[in-house]
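In: Okay, here's the prediction I keep looking at, along with the sequence it came from:
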Amino acid sequence: MAASFFNNKARAAAVAAAGSSKSKAGDSKEDSTRLQPWVEKYRPKSLDDVAAQEHTTKVLQRTLQASNLPHMLFYGPPGTGKTSTILALAKSLFGPALYRSRILELNASDERGIGIVRDKVKNFARAQLSQPTGLDAAYRAQYPCPPFKIIILDEADSMTQDAQSALRRTMETYSRITRFCLVCNYVTRIIEPLASRCSKFRFKMLDNSAAGSRIANIAEQEGLELEDGVVDTLIRCGEGDLRRAITYLQSAARLVGASNGPAKDADDDAEMTDAGSSRVITIRSIEEIAGVVPESIVESLVQAMQPVSGGSAYEAVSKVITDIVADGWSATQILGQLYTRVVFSEAIPDIQKNKIVMLFSEMDKRLVDGSDEHLSMLDLALRVAGILQGN
């Protein structure tokens, strides 16, 4: 061992091996960051990064300065930043050193019946706080580190009634050292005794300007080349869900091979595309990924339903519906786009729109219940055609 230590060649080989292992570790870390979903990669790190929820972030900023939080209830549509906001708040409160010991996060994928509330949640809530050691003054100046823990129950509206009732007493008993944050899509599914113990924060759907600026920023950081109108198409296809819009953007970037990966990955992506295809993300590629039916197909169905003199619209409607089913388009997507075309059409009288909307609601229920898509769309189109003809 000593002989090998004093051997210069052996020492040089050991140093080279250590350097190569470090470089491999760095490369693997870089690869993991590159392969990370963009939804997680660009998740807000602080409250200032949360987009279009100023009414909520302003209140939370003040509570952050006071280092005192109430029990909170975040509710709103999916993809509007509820989970990202509470995670950013928790990181701003405790920092990386105390985050794991002070935060308990349970998602809908976890078992969250009454047994989990009585066992895991209650045990974490009643555990006494240990005074952190080894934290310097600079760390405490940057992170307040208040004397309480936070339990985050994501998608709390999926919890059973018994579990919510059991949670009510736990929130009261250990409120001195534990704060609860309930995150849900439907606030009406939270029992009233639980909701009344929380400060409610409503997350609204992102407006086009806020969502568009965030998508454009991600595209710029990833070095993507976008066709004019792609950002607006992503917002429209996302329907207010920023998470869905970012996922569509990443899928489109992977489809055209426009990611900033190494040359090897670029070659792999090139095999997925045609030899003469462009590396520009187009509106059509976004619509294909989102499953949006081309306007030409919707227009052909609308034309087939128009009144015809001295005849029935069955032949024309049946042909278009058969082609739509054969091409594999979603009946739910057709229903949504057809609804937009009919309801916002100025050529159709309001009395007819009223009748047609009732048909759309009935057909939507049928599709949810699992009815045959071909027969459902054919029935809807023929009944709409009959209304347009004045029958």
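Out: Nice, I can see it.

In: going forward, measure contacts between C-alpha atoms and count neighbours the same way
Out: Will do.

In: contacting residues around stretch 287-302?
Out: The contact list for stretch 287-302 (CA atoms under 8 Å, 6 or more residues apart in numbering) reads 233, 237, 248, 251-252, 317, 320-321, 324, 329-330, 333-334, 337-338.

In: If we use 7 Å, what do you get?
Out: Outside stretch 287-302, the residues within contact range by CA atoms under 7 Å, 6 or more residues apart in numbering are 237, 248, 317, 320, 329, 333, 334, 338.

In: Reformat these as a markdown table; add distance to residue 183 and secondary structure.
Out: Formatted as a markdown table, those follow (distance: CA to CA, whole Å; DSSP: H, G, I helix; E, B strand; the rest coil):
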| residue | distance to residue 183 | secondary structure |
| --- | --- | --- |
| 237 | 24 | helix |
| 248 | 24 | helix |
| 317 | 45 | helix |
| 320 | 44 | helix |
| 329 | 34 | coil |
| 333 | 29 | helix |
| 334 | 32 | helix |
| 338 | 34 | helix |
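
In: In addition, the following structure is provided for comparison:
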Amino acid sequence: MADTISVMDIDDEGDNNHIPKPDNGKNVVVSPPESKAIPWVEKYRPQSLDDVAAHRDIVETIDRLASGNRLPHLLLYGPPGTGKTSTILALARKLYGNQMHNMVLELNASDDRGIDVVRQQIQDFASTQSISFGAKASVKLVLLDEADAMTKDAQFALRRVIEKYTKSTRFALICNNVNKLIPAVQSRCTRFRFAPLDAVNITERLKHVIKAEMLDVPENGLKALVRLCNGDMRKALNILQSTHMASQQITEEAIYLCTGNPLPKDIEQISYWLLNESFATSYKKISEIKTRKGLALVDIVREVTMFVFKIKMPADVRILLINEMADIEYRLSLACNDKLQLGSLIAAFTRARASLVAAAAK
């Protein structure tokens, strides 16, 4: 055991196959378990930095910093399912090997969010002596997932702990909304933004899982998965696994049925009614298809909004429609009456249609 704590030691050849599970936070799965009960998001979580599907520029930058003993405090932010936690866990495996459970404190800040956690668990961990690898001592790693859920008092306390134990500990903060972190914490970290994954990266990873699980997924099913996940790899894998449990063949229709989303052909039909039928007819037909297929009005509004972007119409009419539908979606999020909001949706398209007729008559 070293008397002083200096630089970080990179342990590239640690045994990465038998890492015990940490006491806090998410389970760390280091090899794909054979049990069918395990969620695929954990079963196929990247185990090394080379396995991370996207954001190669960020991953390679972090890898170079770690390999050069220059790893700073990290702040990884962006939408869910974009690889933030997987990147840090893969980095920790590379740094510590089979000593990861001793060298990493993993906390989910949405559960452990108060100032007591910072003053007790985090400070106690940061202040204890590191395990030595050979002649050198390695810095420890504190992983705070969902750090934007921490209280302001906890964040101010964390700022002081980060400052005090920089020589012995590195902090990796992960969050969705970086604006909820105080500037004093942000300024002490190197920030990396994880954008939603593009369709190519998601498709490539899904094909890997489909092949490993020997699934029957036609091309239209794969496209539906990519379309519905909106750049969220975790969501894509959850939909894939859920649909597999419900259907032998993972078709587009099976995926939409499993998730409760309206099919594209249903949205085209609803949009046709909104643009061409009278108020009473549109209301009746949309209500019928909504009831028959168990669709949520908020999903219909969201998909119709995307459809409006694809059809030709004057820019001012398109903006008017999109703004009105955004208002309807907001009111639905506040649990406003579905029937009233459906009426508002049809009325918005009735006004837009009148504007289109007026523009064409000029």
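Out: Sure thing, it's come through. What you are looking at is a predicted structure, and each value in this text was computed from that prediction instead of being measured.

In: from the contacts of stretch 287-302 of structure 1, which is closest to residue 3 of structure 1?
Out: residue 248 (60.4 Å; CA to CA).

In: Give me the buried entries from the contacts of stretch 287-302 of structure 1.
Out: Buried members of the contacts of stretch 287-302 of structure 1, scored by 16 or more other CA atoms under 10 Å, are 237, 248, 317, 320, 334, 338.

In: among the residues you listed, which two are most distant?
Out: Among these, 248 and 317 lie farthest apart (CA to CA), at 32.2 Å.

In: and residue 143 of structure 2, which of the three is it?
Out: Assigned state for residue 143 of structure 2: strand (three-state reduction, DSSP: H, G, I helix; E, B strand; the rest coil).

In: Any figure for the gap between it and residue 122 of structure 2?
Out: According to CA to CA, to the nearest Å, residue 143 of structure 2 and residue 122 of structure 2 sit 10 Å apart.

In: Just want to know which of the two has more residues nearby.
Out: residue 143 (25 against 20; other CA atoms under 10 Å).

In: Verify the contact between the more buried one and residue 106 for me.
Out: Yes: using CA atoms under 7 Å, residue 143 of structure 2 is in contact with residue 106, at 4.7 Å.

In: do you know how far the nearest residue to residue 217 of structure 2 once chain neighbours are set aside is from residue 218 of structure 2?
Out: Leaving aside its sequence neighbours, residue 217 of structure 2 sits nearest to residue 250 (CA to CA, 6 or more residues apart in numbering; 4.9 Å). From residue 250 of structure 2 over to residue 218 of structure 2 the distance is 7 Å, taken as CA to CA.

In: neighbour count winner among these two?
Out: Comparing residue 250 of structure 2 with residue 218 by other CA under 10 Å, the one with more neighbours is residue 250, at 25 against 12.

In: any idea what the more buried one aligns with in structure 1?
Out: Residue pairing (TM-score structural alignment): residue 250 of structure 2 is matched to residue 281 of structure 1.

In: ok, now how distant is its match from residue 209 of structure 1?
Out: Residue 281 of structure 1 is 20 Å from residue 209 of structure 1, by CA to CA.
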